[in-house]
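Engineer: Need a 3D model of the sequence below.
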Amino acid sequence: MVTELGDDVWWYDLRGVNAYLVDDGTVTLVDAGNPWDGRNLVLGVDQAGYSLQDVDRVLLTHYDFDHVGGLGRLQGLDATVYVGSADEPYLTGKERPPLSNHKGALQNALGPFLNSPALSVETVPDGDEIGSFTAYHTPGHTPGHVAYVSEALDAAFLGDLVRESGGDLRASPWLMSYDTDAVRESVLDLADRAPDFSVAAMGHGTPFAARGRDAFDALADSL
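Structural biologist: So this is what the prediction gives:
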């Protein structure tokens, strides 16, 4: 159910979308797949040598059906959920995504099939430190998209800012983004500000277990 990418970093390949389990002293789930992925998330936690009750933190890169859907299906999870401030109202159900944006309209249509998590939800300021992770605001794919980089784990969790295709990284495309100009600026900003990392863990495609920063910099240089 999970594949080890590096020390204390495991990859869930959830039929078209990725999630990750990490241990930086606190067992952490990064993104949560689709609503039907709950069982596989639990099985992967067990395979990595933990129980669901050991998971104390969930880092969400963004609000999308295939990244938050499993949260409402993890019975027994007692963890704090971290999410970008612009995506928090959609996650908690306080607001609906805007119909005026093509991506927002898609999120709006899928929203009724999601259960808001009955968990503590905290918003993540840019530059915030959560355990070993530093949060980087990377808007564009969604308004509240966040990437998380852990120097201790030598890993960057990039969500849908980028996707892997044919061994390369590509920026989030127009169809799946609120604003592709903002995506480009976010890629360049993260390339400028983030420390080095070997593991590049994105939401779609095959993650990089090594030389992930090289692949990310190659994308930034091409934009």
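
Engineer: For the rest of this, base every contact and every neighbour count on C-alpha atoms.
Structural biologist: Will do.

Engineer: okay but residue 176 is in contact with residue 104, surely?
Structural biologist: No: Residue 176 sits out of contact with residue 104 when judged by C-alpha atoms under 8 Å, with a separation of 9.5 Å.

Engineer: Of the two, which one has the most company?
Structural biologist: In terms of neighbours (other C-alpha atoms under 10 Å), residue 104 is the more surrounded of residue 176 and residue 104; the figures are 20 against 16.

Engineer: one more, for comparison:
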Amino acid sequence: MTRGVYRLGDDAVSFYALVEEGEVTLVDAGLPIHYRQLTELLGGIGRSVQDVRAVLLTHAHLDHVGLAERLRQEAGAIVWAHARDVPALANPRRTPPEAKPEANLGAYLLRHPTALRAPLHMARSGALRTPGITTASSFSGGETLDVPGRPHVVAVPGHTPGSVVFHLPSQGVVFTGDALVTHDGLIGRTGPQLIGPVFSHDTTQARVSLENLVALDADLILPGHGEPFRGPITDAVQQARLTSF
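Structural biologist: Below you'll find the model as predicted:
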């Protein structure tokens, strides 16, 4: 992929390990079922969960925070999220009113029952057992975090009120979480795109926030859902702007 960056997860959700000088930062934290995969990856490069120093959350949805509290307890890792998403971490299984998605998932599934595959996968992978995160540090966007990899935080509200991406300028890498993905698990669409209103708080704002990505020096996009995208980030943003729901 690129030096010191490892992709984890499965066909439905991705998260990433960033390794620098033997210390580890996780970008997002997958689902509870992914713990063994994480330990095997770290063991294969001579590291362990005790080397995880930080867990950086692109946003506070269940499929991105699954291992965060466990790593906080077992490794003493500091969990970081945008200040506007931190309140949701205490009970990630219940979306707070101020962050509710625009559209109702249940109503959507009644019209498109085949889309049930994505939430069923999450349930089977332990999403509904995800513990609340009892202590988290916050950022507001614009910071370069003093954690392994020193990622720069860019605020991209819309998918959730506190959605962010993490940029590694020296490597031309951006972790986009769900602000820009390359696979829609409900309808199977691939390529750079936005996530629809059944999972997003404000899709209009999410579309506007794509502008915050244009100036980033990056040619490798690592999303929360779908395959990595290689190429100028401007190309990915241009395609995502065309997303229709």
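
Engineer: what's the residue closest to the geometric middle of structure 2?
Structural biologist: Among the residues of structure 2, the one closest to the centroid is residue 177, at 3.3 Å (C-alpha atoms, centre = their mean).

Engineer: So what does that one match up with in structure 1?
Structural biologist: Under the alignment (TM-score structural alignment), residue 177 of structure 2 pairs with residue 159 in structure 1.

Engineer: ok now do that match, which residues does it touch?
Structural biologist: Contacts of residue 159 of structure 1 were listed using C-alpha atoms under 8 Å, 6 or more residues apart in numbering, and they are 61, 62, 145, 146, 147, 201, 202, 203.

Engineer: What is the neighbour count of the last one?
Structural biologist: This points to residue 203 of structure 1. When neighbours are defined as other C-alpha under 10 Å, residue 203 of structure 1 has 26 of them.

Engineer: Which residue in structure 2 aligns with it?
Structural biologist: For residue 203 of structure 1, the aligned position in structure 2 is occupied by residue 224, per TM-score structural alignment.

Engineer: Surely that match touches residue 174?
Structural biologist: No: here residue 224 of structure 2 does not reach residue 174: they are 11.2 Å apart, not a contact under C-alpha under 8 Å.

Engineer: and residue 37 of structure 1, what pairs with it in structure 2?
Structural biologist: Matched to structure 2 by TM-score structural alignment, residue 37 of structure 1 sits across from residue 34.

Engineer: Translate residue 57 of structure 2 into the numbering of structure 1.
Structural biologist: Under the alignment (TM-score structural alignment), residue 57 of structure 2 pairs with residue 60 in structure 1.

Engineer: and if you look at residue 238 of structure 2?
Structural biologist: Using TM-score structural alignment as the criterion, the counterpart of residue 238 of structure 2 in structure 1 is residue 218.

Engineer: How about the secondary structure of its match?
Structural biologist: Reduced to three states with DSSP: H, G, I helix; E, B strand; the rest coil, the structure at residue 218 of structure 1 is helix.

Engineer: For residue 211 of structure 1, see how far away it is.
Structural biologist: Residue 218 of structure 1 sits 11 Å away from residue 211 of structure 1 when distances are taken as C-alpha to C-alpha, to the nearest Å.

Engineer: Also residue 78 of structure 1?
Structural biologist: Plainly put, residue 78 of structure 1 is 34 Å away from residue 211 of structure 1 if you go by C-alpha to C-alpha.

Engineer: Before I go, just wanted to say thanks for your time.
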